[in-house]
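need a structure here:
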Amino acid sequence: MSINSACLELLKPFEFTYDSKRVSLPLGAQRLLAFLALNSDGTHRTALAEELWPDCTPFRAAANLRSALCQARRIRAVNVVDIVGPRLLLSCSINVDLHRVWESGRQIMAGLDPLPVEWDELIAGLSRELLPGWAEDWLIVERERWDQMRVYALESLGQQFQTAGQYLPALQAALAAMAVDPMRETAHRIVIEVHIAEGNIASAVKRYQDYRSFLERELKVAPSRQMTQLVQEMIPIRSE
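Have a look, this model is predicted:
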């Protein structure tokens, strides 16, 4: 990455940097850049104003958009927003952390060969939330999309490391996936399989029992037959 680059961070509290220096932006400009980063094809001005300021009149929302656009375009030496007719787009010169990590997730699910040596950085990127602390309605679906992407990528990464016999990164990836969605069984099963492969039968059984208790407490359901058989093959699980 060039040192004279503009970077937009969304997988943490919002931050915009240029030439490695943090640029302070008003909230309106922050929301504008974040929205455009999440809609790479661009957005019509009218729709954009309505999304960002849904409680305002169309006239007021349009005025707010003009103000935010002016604030964003005051950043010196870098083009931040492109205007193509009635549509606004985030400039392709802006490095967005979400875009980088999303592409890494796609590559993981396509199969990594060889597996990354710096796996901890990869897992850390996929573990981050999208704009934590923001309460905008338009972020609800985007957060769900991001959570689905990262949990599948983390599970895939865990399975690939497990197959390769690299158990620590397999466990770390699976535990990160569990933190995103503790209900999903896949990551719990990866952890159990790793414990079994390492000969840690007691750890495998405890993980199964903890997950079974969690499902019973939260949803009144039991783990799948596949998961139960996985542990029963090693040691009988007493029914409660």
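
rest of the way, CA atoms for contacts and neighbours
Will do.

Next up, the contacts around the spatially most central residue of the chain.
Nearest residue to the geometric centre of the chain (C-alpha atoms, centre = their mean): residue 146, 4.3 Å. With contact set as C-alpha atoms under 8 Å, 6 or more residues apart in numbering, residue 146 has these partners: residue 130.

Now the particular helix or strand that has it in it: buried residues?
Taking DSSP states H and E as the criterion, the element that holds residue 146 is helix 139-163. When burial is assessed from 16 or more other C-alpha atoms under 10 Å, helix 139-163 yields the following buried residues: 139, 146-147, 149-162.

just so I have it, where are all the helices in this structure?
In chain order, the chain shows helices spanning 27-38, 45-52, 58-72, 97-110, 119-126, 139-163, 167-180, 185-197, 201-219, 225-232, with DSSP state H as the criterion.

Run through the residues that contact residue 152.
By C-alpha under 8 Å, 6+ apart, the contact set of residue 152 is 109, 177.

Let's see this one next, to set against the first:
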Amino acid sequence: MVLLRISLFGKFRVCRDERPVPGIDAGKVQQLFSYLLLHRDRPHAREKLASLFWDSTTTAQSKKHLRQTLWQLQSSLDEAHSAQVIHVEPEWVQVNTTDDFWLDVALFEQTFLLAQGTAGRELSADDAQKLRQATQLYQGNLLEGWYHDWCLYERERFLHMYLGMLDKLMGYSEARRAYEDGIRYGQMILRYDLARERTHRRLIRLFYQAGNRTEALRQFDRCEAALSRELGVRPARGTLVLNEQIRADTLAADDPILMVLADDEDGLNAGINPEPTGLPEAISRLRQMRATLTLLQQQVDSCLEACRQALHE
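Modelled structure (predicted):
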């Protein structure tokens, strides 16, 4: 069976054998199919779908439009795919989730959930590779050019996931001193959120760690300009302190604490659920805090030992 490929990132596309499936060009057909795909985990009442997509018509007219649109969608998919993609009942409609088709947002979200709760520096090489592959699926914002309320919410949700994945990869790269990779991920984030201060702060640090103090200072200037232009605010105190340390050349570029503090900012969870949503996530957060405290304690012990040795010399 030839795999049906459906893409919702960027431009809406449904392809078979790398060719667009005919008959899905109408706007309402694409909108209805996209909505069902995004909410594929449950059946949808036909009456609700009719009122959602044809709210300016009478109930009878909206049901007629839905019936015609479903027929057009099913006919096109049936010709392109041997299995039934849309399951239609007298009162309910749902995407057949057991069907064998490729959907970019499904793979993307699955990878996001697998990485949730794991700090960037703690990712395995395999996990990091999966995140890289998932970010490559993001060929633009969800259903670009559409401005329906249901679409705007989902677009924002997936954008947060995308930025969170890139945050994770920044942390992973910094922990392994792959500074150029970390810088590239940070720049990708700023293409979508230019006033994201924590990303500017991490880029400042990454440039400095890579030995490019000049570019680190320029990154602070870019951060200051973006915050002023888009939000009308000054950089936070932590960003100002970091800039002053770099100007004075007093920041320890390879300090492991920098990596721990950096990972505290890499918010894959922060994009969607800022607070723990259950016991497993709470346990994961506490373990991360314990690891941070352990590293800080080791650093303090090392400094104390150095001071003792200096006193005895």
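
tm score of chain vs chain?
A TM-score of 0.88 describes the superposed chains when it is computed by TM-score structural alignment, normalised by the length of the first structure; 235 aligned residues with a C-alpha RMSD of 2.2 Å.

on that earlier part again, distance to residue 10 of the first structure added to the helices of the first structure, as TSV?
Putting these into TSV (distance: least, C-alpha to C-alpha, whole Å) gives the following:
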stretch	distance to residue 10 of the first structure
helix 27-38	7
helix 45-52	17
helix 58-72	16
helix 97-110	6
helix 119-126	11
helix 139-163	11
helix 167-180	17
helix 185-197	25
helix 201-219	31
helix 225-232	36
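
Which among those is found nearest to residue 132 of the first structure?
Of all these, helix 139-163 sits nearest to residue 132 of the first structure, with 9.8 Å by C-alpha to C-alpha.

so the closest one versus helix 119-126, what angle?
160 degrees (axes from the mean of the first three to the mean of the last three C-alpha atoms, to 10 degrees).

Can you spell out the matching residue range in the second structure for helix 139-163 of the first structure?
On the second structure, the counterpart of helix 139-163 of the first structure by TM-score structural alignment is residues 151-175.

Same check on stretch 189-197 of the first structure?
Mapped onto the second structure with TM-score structural alignment as the criterion, stretch 189-197 of the first structure occupies residues 201-209.

which residues touch the matching stretch?
Where contact means C-alpha under 8 Å, 6+ apart, the residues beyond stretch 201-209 of the second structure that reach it are 174, 179, 182-183, 186, 213, 215-217, 219-220, 239, 242-243, 246, 253-254, 262.

Once aligned, what mean separation remains between it and the first structure?
Compared with the first structure after fitting, stretch 201-209 of the second structure deviates on average by 1.2 Å (mean C-alpha distance after the TM-score superposition for the first structure).

which residues does residue 7 of the first structure contact?
Residues near residue 7 of the first structure by C-alpha under 8 Å, 6+ apart: 16-18, 94-97.

Out of these, which comes closest to residue 63 of the first structure?
Once C-alpha to C-alpha is applied, the member of those that ends up nearest residue 63 of the first structure is residue 16, at 23.3 Å.

what's around that closest one, how many residues?
The criterion is other C-alpha atoms under 10 Å. On that basis, residue 16 of the first structure has 20 neighbouring residues.

what do you get for residue 289 of the second structure?
By other C-alpha under 10 Å, the residues close to residue 289 of the second structure number 14.

Check residue 81 of the first structure too.
Residue 81 of the first structure has 21 neighbouring residues, counting by other C-alpha under 10 Å.

One more: the one 4 residues further on?
Other residues near residue 85 of the first structure come to 8 when the count uses other C-alpha under 10 Å.

From residue 37 of the first structure, how far off is it?
With the distance defined as C-alpha to C-alpha, to the nearest Å, residue 85 of the first structure ends up 18 Å from residue 37 of the first structure.

now do residue 77 of the first structure
When residue 77 of the first structure is compared with residue 37 of the first structure (using C-alpha to C-alpha), they lie 19 Å apart.

more neighbours, these two?
Taking residue 77 of the first structure and residue 37 together and counting by other C-alpha under 10 Å, residue 37 has the greater number of neighbours (24 against 11).

Surely that one is in contact with residue 91?
No. Because the distance of 9.0 Å does not satisfy C-alpha atoms under 8 Å, residue 37 of the first structure is recorded as not touching residue 91.

thinking again about what came up before, what about burial for the contacts of stretch 201-209 of the second structure, which qualify?
With burial judged by 16+ other C-alpha under 10 Å, the buried subset of the contacts of stretch 201-209 of the second structure is 174, 179, 182-183, 186, 213, 215-217, 219-220, 239, 242-243, 246, 253, 262.

by contact count, what packs against the longest helix along the second structure?
With DSSP H applied, the helix covering the greatest number of residues in the second structure is identified as helix 279-312. Here helix 279-312 of the second structure is seen to pack against helix 256-264 when contacts are counted using 3 or more C-alpha pairs under 8 Å, 6 or more residues apart in numbering; DSSP states H and E.

for the helix it packs on, the distance to its chain's centre please.
Averaging C-alpha coordinates over helix 256-264 of the second structure and over its chain gives two centres that are 21 Å apart (C-alpha atoms, centre = their mean, to the nearest Å).

what packs against it?
Helices and strands touching helix 256-264 of the second structure, as assessed by 3+ C-alpha pairs under 8 Å, 6+ apart, comprise helix 149-175, helix 279-312.

buried sites along it?
Residues of helix 256-264 of the second structure classed as buried by neighbour count (16+ other C-alpha under 10 Å): 258-260, 262-263.

Which stretch of the first structure lines up against that helix?
Under the alignment (TM-score structural alignment), helix 256-264 of the second structure falls on nothing in the first structure.

Find me the equivalent region of stretch 289-299 of the second structure in the first structure.
Counting by TM-score structural alignment, stretch 289-299 of the second structure lines up with no residues of the first structure.

re earlier: mean distance between the match of helix 139-163 of the first structure and the first structure after superposition?
In this overlay with the first structure, the average offset of stretch 151-175 of the second structure from its partner residues is 1.4 Å by mean C-alpha distance after the TM-score superposition for the first structure.

next one: that stretch to chain centre, how far?
Here the centre of stretch 151-175 of the second structure is set off from its chain's centre by 2 Å, with C-alpha atoms, centre = their mean.

same deal with stretch 52-66 of the first structure?
In terms of C-alpha atoms, centre = their mean, the centre of stretch 52-66 of the first structure is set 29 Å apart from its chain centre.

same thing with stretch 52-65 of the second structure?
Taking the mean of its C-alpha atoms, stretch 52-65 of the second structure sits 35 Å from the chain's own mean (C-alpha atoms, centre = their mean).
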